[in-house]
Each structure stands twice: as C-alpha cells, then as structure tokens.
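[1] no sequence on this one, just coordinates:
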C-alpha cells in the first residue's frame, strides 16, 4: 500500500514538473498572463474570504452560544474562560506552524514584498485563517482585514512560486491577493484595490492597477455568490449643515490624528511589555485572553450578554452611527476597546487592526459629535455624522492610507452625503499624523525590526541580504579541553581576536577571545589551564542563516563584538558558520550586485516591448569623454542598452563596472529616436554607423526547424561558442529576451551576435 502511494506521489510530482516546464516554455502575451493569474488569485481570495468568514461565524456561535449555554451556571465568569481558552489554542498554533501569523499581518506582507520578492510561506495563510478565526470567535478584540489580506497575499505568493514567476509578477500577485481579500470580506472592491496599491505596494502604478482591480472584482463577485450584497453598516443619510461645520471637522481631524498615533505607539509598547513577561511565548495569548475576559466583565454588554469590546464590534458601531449612545458611554467604550486590543494583539494573538480602528474612531467621533451638538446646535450635524467621519479619520491617522479610508467608508456605508467633511478630515488627520510620526501602524512594526521603507520603496539594499549569503563557512574553532598555551599560540599564529568553542558534535558551547586570554594571563600563569576555564558560555550572541544581515550587524554593533556564530536554525546549537566584520563589505557588495541585476532585468524587459528599435555599432574614439569611465557613470538615454563590447578579438558582456577604453567597439540596442542622444553621449557623428555587417562580427537570425536537437532544451544546456551572444528570440508576434532557462521551440527565430566562425558553429548547434 505504501509503495502504491509512493508511486502515485512520484507520478504527480513528475506530471507537475512537466506542466511547469511546459507552461514556462510557452510564450503567453503579457496581458493574458496578467489577466489570467490575477483572475485566479481573485477567485481564490474570494473563496478564502468566504471560508474565513464562515470560520469566524462558526467559532462565535460555538463559543458564545453553544459553549456559553453550557457554562451558564458559572456566568459571568465564562466571559473570562472563553477568551483564555481561545488563547491557549491559538498560541501553540502560531508558534508551532507560522510565527508570521502573529499580530495583525499586514506588515509581514509588506516586508515580503519589499525584501523577499513577494515570497510568503504557503502555510502562513492557513495558519492565519485558523488562528484569527479562533481569536475573533472567542472574543479577541481584532478585525478581519489583516488576516484576510495575509491569507490572500499568501495565496498570490504561492501561485507565483509554484509557476516560478519573476519577482515582479509574484509581488503583483501578492497585492492582488490582498486586494481580493479586502474586497470580498468588506464588500468593497474599489477600496480593496486601493489598499493593495497604497499600503502593500506603497505606490500607485498603472502597471499594477489593472491586475489588482481584476482580482478585487473577481473576489467580490465570488463573495456575493455566497454571502450576498450586504453593507457592513446601515446609517441615516447625514449631510453637512453649514460650511462653518468644516471647522469642527478639522478639529476632529486633529484629535483623531493625536489619538491614532498614540494608539500605534501604545500597541507596540504593549508588545514589549508582554515580551518582558517570563513565560513561554505560546502561553502569552492565553494571558492576554485572561486579561481581556476580566475587562469584559466590567464592560458594557450587548443584548446577548456579550461584552461590546469583544470581537470586531460592528454591532456596537451601528448605534453610535445612529446617535443613540450617550457621550460618556462612547468615551468609556473608546478606552475599553483600546485596552482590549492591547491585551489581544500585545500578547501575540492573531488579527487585524482595521475593526478596532473603526470602533475607536466611531466612539471618538460620537463623543465629539455630542459635544458639538450641545455647544453649536445651529451648525453641527448629529453625533452619528461625526462618528462616521471619525472612523475614517482615526483609521487614516493610524495607517497613513487616506484614499483607502475614504473609499472603504463609502463602500461599507453606501453614504456619499458627507463627502466634503470626510475628505477634509481624513486627509488632515493623515497629514498631522505624518508630522507626529513618520511611521504608520504598519511600517512602525517594520521600523522596530530595522527595516525602513521610503515612499518610493527604495530601501536599504542590506535589508535584502540574508546571513547565509555572506557568512564564512570555513572557520576555525577551538574545544573546551584545549590548553591556554595552545590557544595563545593559535592567536599569535592566525592574528584573530576570537574563536567559537565547539563540542565534538559540532555544537556551539561558548566563545573565547584574546581579551579573555589576556585577563587570565594577568591573574596568573596559563600553565595547567584550559579553554573551559575562561570561555564565555552563557548569554551568547548568535545569528541564523535565514536572518537578514542587518540583524546580525545590529547585534554586533550593540554588543561591540567582532564576530557572530551562525547556528543551523533557531533552537539548534549546531554551528555552521561565522559572520565577521569583514563580511559586512562582502554583504554590501552582494546586495549591490543583487540590486543591479534586478535593475538590469527591468530594463531588459522594457526593451522587449520596443517597436522602433534596432542595433547600432560604434567605436570609442581617442577623444571621447567616456574613456576611463565605468559604464554605470555614463548617462545613456532611456530604452537603450549596451549589448556587448569588443576589445580586439575579445567579445564580452558589459556590466556597470566595465571601464571603457579607446578603440572599444560597442553594440547597442536602442530606439531610433535615441540614436542621436547615444551619439552625443559616447562618440562623434562620424564614428556612428548602422550595424549592417562588419568584417569580423555580425548578427544573424536562425530559424529552428522541426526535429532539431535544440527543440525542448534550455539555452544553458547547449554548448554555444564563447564569443557569441543570443540577443533575442522571435516567437510568433513576441520578442523574448533569452536567459539560461529559456526553452527553445520549433519555428523560433533566434537572433545571435558573434564572429563569423562562431556563428557557423552556433547555427549547427541550433539547427542540427
């Protein structure tokens, strides 16, 4: 039986690999690929939202209706027990299977997009769905937007990874997943698309906008089929009573900005507070649940006896929007909801901050509205209008996402009467909150990790390099039983300042430095002593191969140490390498190289879309101003790429570090309109000539016939001559920029540049 299952698994894996290779070998039009993948992600995100909402509703019904009825005999203490049990369940799930599911989730998606090319572990979505559903269902004061954004993003990332799409396309699918999730869970497709652009990608770009809109619409349509077209809130049709009322809304914006920034700061302060508690990490959500339950005992209750600060709280927001709650009640609920959210998220439970932000914003706005109605009865609208505007103002102040705040309130309420005060208050709140704090509630979490995202997403290149990429794997170490005399000789011989102390099983047991040895020498003779007598074995600073390099550098700087042992994984003591200070230079060089490769790839993809483009061939004259300069220092026109450089009989590929010399012959691919600017940048007019064939080098287009041995093979598997370059592949109406993994097909027109003899050899390889 086991053998049969193994054969089935083997066949499935083989068929999957063939499918991936077949799909990669086909040249799909860019528009078809974008529409197809974004549609798949949108449908998946919509189904994910439906499943997630069902999980939340089922968990709430089971805990507060079914289990709650069993616990009636101990009421109201069941309100303490239920959230605590929820924490006992979610804690182990999060810390065992996916720690990225901890907290509100959106920063983790932003980090994946910015630093990991959109790669998110597939299990994150599943763990986030289960943990957040249990958390909300057992009373956790969190929302659905963070979980569903992370669930949808994980789906988009998984599809990108399964089909081995480029990083740029994978990041687009991550944004599509987030847009689809938000659109489906809140019935807000426009806001979902804007959220993905404004928050996840951190930029509004027409290249991505079409894809995220398709996903948002598809997800919302799927959700309509199962959930219906229900609005989150039903409210009266408020309107602005007087233009002077805008001044009151401006004052509300100021209050919302200060309170929302305070909420962001206090939230992470609560995380730090829980971090300091000396207990197992997986138990802390249960502690948070206990505190939440105790808070629920003294909180206002719904008609069903459930504390109003439990769960998402939409059933409490509605009466505030109708102006049915007293000012002191709304103000107290604001404070209670703040504490409830701190207990839930600060302790490490799972859920979003969207719903708590709307709740607190509505309570804040309702309290303010009651005051304005009493002081300015002739110009102020009802308190419900201020509650509605306060929701958007508080959310935008916390997230720095005014467009999302405005649109999602429109779509969730279907009320457009307060457009002017809503826009003014939201934008003003965002503006003031940015002055108070450059970080939103999302980016603050990343900043605390040392990750800085600018408005252009041009982040520090070091943040994209992991320890394993630059660590030293061949390292010296010592053992506990080594004599100090031998250790002294080792320091003198190798001129190093420290060594890891390793056991026979290659486990790290300590660190010993030359300072330790000097101190031992000052206290007495070294004779008869061993490394175990002076080595540091407690409180060791270590790092792990999958950690970003900036974390290792931070530890080295904070503790003023010159090296960090690299352990196999968290929880293991097996040492696999060392990071030293000189590795910093290697890390930076590696990061710059990665960034340059990405930029080169982007420019290459742009070239594939040019219509009026061709090759030009030019010589660098003796009086050229570019002689002695690196290619990276030369400002060439856009849509222009140096394909190759010939120096004597040597043909070489050009990179940014290539230094140009007199007599170099460059082959450039450029638009016709750029030729004159290329001439001005590099050579005199007399040296420029169209590339129509030269005595030694030329380009040739070779059509692959049916039955050729090259059909179905990757370019890297074909032994092309060293002095030849595959420039492009014409496949139907598409132009493909070739790389090592490109698979050749029948009727492909392969454009090759090289020497006469090499082109003959290349033609035999392609057509033979």
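    Perfect, thanks for sending it. Just so we're clear, the structure is a prediction, and the values are computed from it rather than from any experiment.

[2] hey, let's count contacts and neighbours off CA atoms from now on
    Will do.

[3] can you give me the strands for the stretch 551-700 of the chain?
    563-567, 575-580, 613-619, 640-647, 650-652, 665-671, 688-690, 697-703 (DSSP state E, counting those that start in this stretch).

[4] Format these as CSV; extra columns: distance to residue 51 and mean neighbour count.
    Formatted as CSV, the strands of the stretch 551-700 of the chain follow (distance: least, CA to CA, whole Å; neighbours: other CA atoms under 10 Å):
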stretch, distance to residue 51, mean neighbour count
strand 563-567, 39, 24
strand 575-580, 43, 24
strand 613-619, 50, 20
strand 640-647, 49, 19
strand 650-652, 55, 16
strand 665-671, 51, 21
strand 688-690, 61, 13
strand 697-703, 51, 19
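
[5] Below is structure B, check it against A:
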C-alpha cells in the first residue's frame, strides 16, 4: 500500500511539478534572450532601414553554423514533435534543440518574421527527455512525461494551460484518461504559475469584447475557404523550397543570401511584419489598419515567412499563422460583415488549424489567448471547416496523428502509390448468422482468431463477432443465435480498395484484421493490418 502511494505521488505530482518548473523557467529564459537580442538590435541599429543589411547576415550565420554542426535546417513543427514522441519515444537532439532555441531568440530579436512556440515546445521535450533518463523512467511512462514537458513549455509560452493540456492529449499522445490527464494538468498549471510569476498574467495580444450575429455564421465559411487555400499554397511553396534546397545544395548559400535580402527589404517596407508581431495584432483590433492595409500586411507576412523558412532559418510557425490569419480575417470580414474583429479571431484560429491540423486545440489557444469565450462557436466552426477543406486535398491529414500513435510513420508510407490487398488477405472461416452461439465458443477456444466474420446463406458479410460479444450470453442465456450477439454492419474494405481506404481503416479501427469483400459484399477473407505494415516497414 505504501509503495503504491509513493508511485502515485511520483507519477501524479513530483515528476509533473519538476517538468512544469523546467517548462516555466525555460519559457521565461527564452523571452529574456529574445529581449536581450532585441535590445542589442535597437542599440546597434534601431531603424527598419537596416533590415536589408541585417537579415541576410542572420540567414547566412544560420546556414553556415547549422551546416558546420550537421544540423538539419528543417524547422520544428507540431507534426515533428508528435512523430518524435509517438514513433521514437523522444529521440530529441539536445544539440539541435539548444541551437534552435539560441537561433530563434536571435532571429526574433533581430526582426526575423518567425514565432517562438515550436522551438520552446521542442526545448520542453529535450528537458523532459533528460529528466526521464536521469530518473530512469520506464517505457510505459516515458512518453507521458515527454508530453508533460512539451505541454508545460507551451502553456508557459502561450499562457494557455487548457489548450496546452489538450495539445498533449490530442496531438502528442492521442489518449485521454485520468492517469495521463492529471500529470499533464499538474505540469501545465505549474509552468503557467512560474511564467506568470516572472512575466505577469498576460494576454499575448489585446482584444476588445467582441460579438457576432448568429445569422452571419455561414459567412465564416468564406474565411475557412480562403484560409485553407492560403495554407495549401504556403505548404506547397515550402515543399518547393525543400526540393530546391536538395537540388541546389552546392549553390544554396547564394539562395540563402538572396532570400535574406528579399526578406530584409520586405521588413523595411512593412515593419509591421517584423518578429512575432503580437503588438501589431493588438493595433489591428484597436482600429489602426484599414481593411486594404490589413490584407496587404497579411500577404507580405506570408511571403516573408515562406522565404524565411524556405531558406532554412529556425523559428516557429504558430505565431506567424495567428498573425496572418488575424490580419487576413479582419480584411475579409470588413467587406462582408459589420463585425470584422470576430472574423479576425476566427481567421487566426483557422490559419493556425491549417498549419497544425488540430482544430480543437487551435480554437482553444485563440480563445485562451484573448479571453474571447463568447466567440467560441464561430471560431470552432471556422477551424473545423478549414481542416475539412484541406482534408479534401489530402485525406491522410485526418488520420496522420492517429497513425503516429499506432507506430506508423505516414511520411514513409505514402511514397507507396498502389498496394495489392490480396497479398495480405487470409481466409478465416466465417460463421453463419443462424448458427448457435455454442459454435462460436468452440471456435474461440480452439483458434487464435480474435474476430470471426459472420455471413448469411448467400455468403454475404452481415456482421462480425468477438469474444466481447459473447458476454451477452451472461444476460440472456446461451440459447442464442450468432445474429443475436454479432456486431451488425461491420466496417469492411473491398478487394480493390485504394491505399487511402486502407489508411482510413487502419487509423479508425483497433482491430488487427479487417473483413474483405467483393463489390456485392461476398465475403473474401480478412485483411491483416500487421502483415501489411510489416511489409511496408521492411520493403526495399
């Protein structure tokens, strides 16, 4: 009993509080570094006219040092963090984590149009992984505490503990139960208390009390469509930069200089797009910008961000996404509504959703950042539809993190264009729906199968049955037919289903085998998810 109390105390409080302290302090130190570099820029230069000179130097330094230290120039994304925890049980590179932290604070302080949230989340993962190793945490708890470290760092940075907890449960771990939620809550709350002690109970940017007319709710679809189209364009542009970086690797330094010059001139002409930009978002809500000017600034910020990340400069994408979405949403809302501020917040959530693929978490971040709880309906509405529209171009978007949580690296999976389902189908003898339940009991005792397909007299699939289904006999006796205990209308795939159909099935179902049928629903066999994934893992 005493041993169990000690284990619970360690799991629910001691380790989460430690990780929360580290997350809160790291967020404070990160902001202090940004302030230090910003003061250095202001004392040395102090004018936007120097950006065409300063920004190329920043880009060059990042390129040369990251190449010297053999650190990948790929930026920190939410997907990378989720993938690291789910597939690699951490594996965060401390060298890259600290390098990204230093460079991001340097870049933001000197004006680069990037955010701080992604890098601080990765630093939280690095610190949590070190704590795990020092405390010799077992494999079962390792990912939980990793997520505590990541969530606590985000909570302290955003001053949004609820969104940070949801981020950990929804995006990183993909599981929700009290054994996981309590450590996440404790670590995020601790980090928030620490950050508020040093930084105050701040809001990232000021927003007046806003309202909306419920009759205008369909108009928010306009923001969803435009946000989805903009995100799609940006993501494809960044992919193009990745291709160029690989193709022109011997000449990429010159491309970095060129990108730095372009970004420097953009920041000089539009100083509103400098750095994180939350102060400018506050001015937006105070009426400092016309709709035309807001749209122009959103476009310039998006262009500068693409050039910055495309050249390999470190930083986060969450703050730029909020900035672009807010300015773009305000501009659009001004032309279609009398309450453009509500459209600005919805746009911020929509763009953040488009970048991160997490509509609920993105919506909560915007609500917590601004205390605009009265706008939760249009914000959720806009975020959900943005994710829906983007999913039309890539259905794997809906299932990517679920696949990560099941140990499937979707980035390595989708170079495979076609797959022959027949290679992974084994014939499991079906049972007729009119057979007695006693036959099922004999089958389950003799065979290793966990699920048995159920067919009718025409060999058409009508159900599936598991050991769990047999528990109904405890309530209704054993004088039952298979049709009385089976799960009717089971999920199945066709013999000629596409790879996307398989991915959807694997991500939504917990079963290791899925029924396969012909187009007329004639039973064929059971598709083995394990064999399929094994073949993909070890393919040449």
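    Nice, thanks for sending it over. Everything numeric here is computed off the predicted structure, so don't read it as measured data.

[6] what's the TM-score here?
    Overlay of the two chains. TM-score (TM-score structural alignment, normalised by the length of the second structure): 0.72; 433 aligned residues with a CA RMSD of 3.4 Å.

[7] Tell me which of the strands of the stretch 551-700 of the first structure lies nearest to residue 513 of the first structure.
    Ranking these by proximity to residue 513 of the first structure (CA to CA) places strand 563-567 first, at 10.2 Å.

[8] Tell me how far stretch 38-48 of the first structure lies from the chain's centre.
    Offset of stretch 38-48 of the first structure from its chain centre (CA atoms, centre = their mean, to the nearest Å): 19 Å.

[9] That stretch vs the second structure, average distance?
    With mean CA distance after the TM-score superposition for the first structure, stretch 38-48 of the first structure departs from the second structure by a mean of 0.9 Å once superposed.

[10] in the second structure, what residues pair with that stretch?
    Per TM-score structural alignment, the counterpart of stretch 38-48 of the first structure in the second structure is residues 16-26.

[11] repeat for stretch 124-144 of the first structure
    Counting by TM-score structural alignment, stretch 124-144 of the first structure corresponds to 96-116 in the second structure.

[12] Can you tell me what sits against that stretch?
    30-31, 33-39, 41, 51, 54-55, 58, 62, 71, 119-120, 122-123, 126, 267, 273-277, 301, 304-305, 308, 314-320 (CA atoms under 8 Å, 6 or more residues apart in numbering).

[13] count of residues packed around the closest residue to residue 432 of the second structure other than its chain neighbours?
    Nearest in space to residue 432 of the second structure, with sequence neighbours left out and distances taken as CA to CA, 6 or more residues apart in numbering, is residue 455 at 5.1 Å. Neighbours of residue 455 of the second structure under the rule other CA atoms under 10 Å: 21.

[14] Equivalent analysis for residue 415 of the second structure, please.
    Other residues within reach of residue 415 of the second structure, judged by other CA under 10 Å, total 8.

[15] How about residue 37 of the second structure?
    A count of nearby residues for residue 37 of the second structure, using other CA under 10 Å, gives 19.

[16] Would you check how far apart it and residue 108 of the second structure are?
    Distance from residue 37 of the second structure to residue 108 of the second structure, counting by CA to CA, to the nearest Å: 8 Å.

[17] Tell me if residue 725 of the first structure really is in a helix.
    No. Using DSSP: H, G, I helix; E, B strand; the rest coil, the assignment for residue 725 of the first structure is strand, not a helix.

[18] ok now do it, which residues does it touch?
    Per CA under 8 Å, 6+ apart, neighbours of residue 725 of the first structure: 752, 753, 754.

[19] In terms of helix, strand or coil, where does the first one fall?
    Per three-state DSSP, the secondary structure class of residue 752 of the first structure is strand.

[20] That one: neighbour count?
    A total of 21 residues lie near residue 752 of the first structure under the criterion other CA under 10 Å.

[21] What helix or strand is the nearest residue to residue 194 of the second structure once chain neighbours are set aside located in?
    Spatial nearest neighbour of residue 194 of the second structure, chain neighbours left out: residue 24 (5.2 Å); criterion: CA to CA, 6+ apart. Residue 24 of the second structure is part of helix 15-44, with elements assigned from DSSP states H and E.
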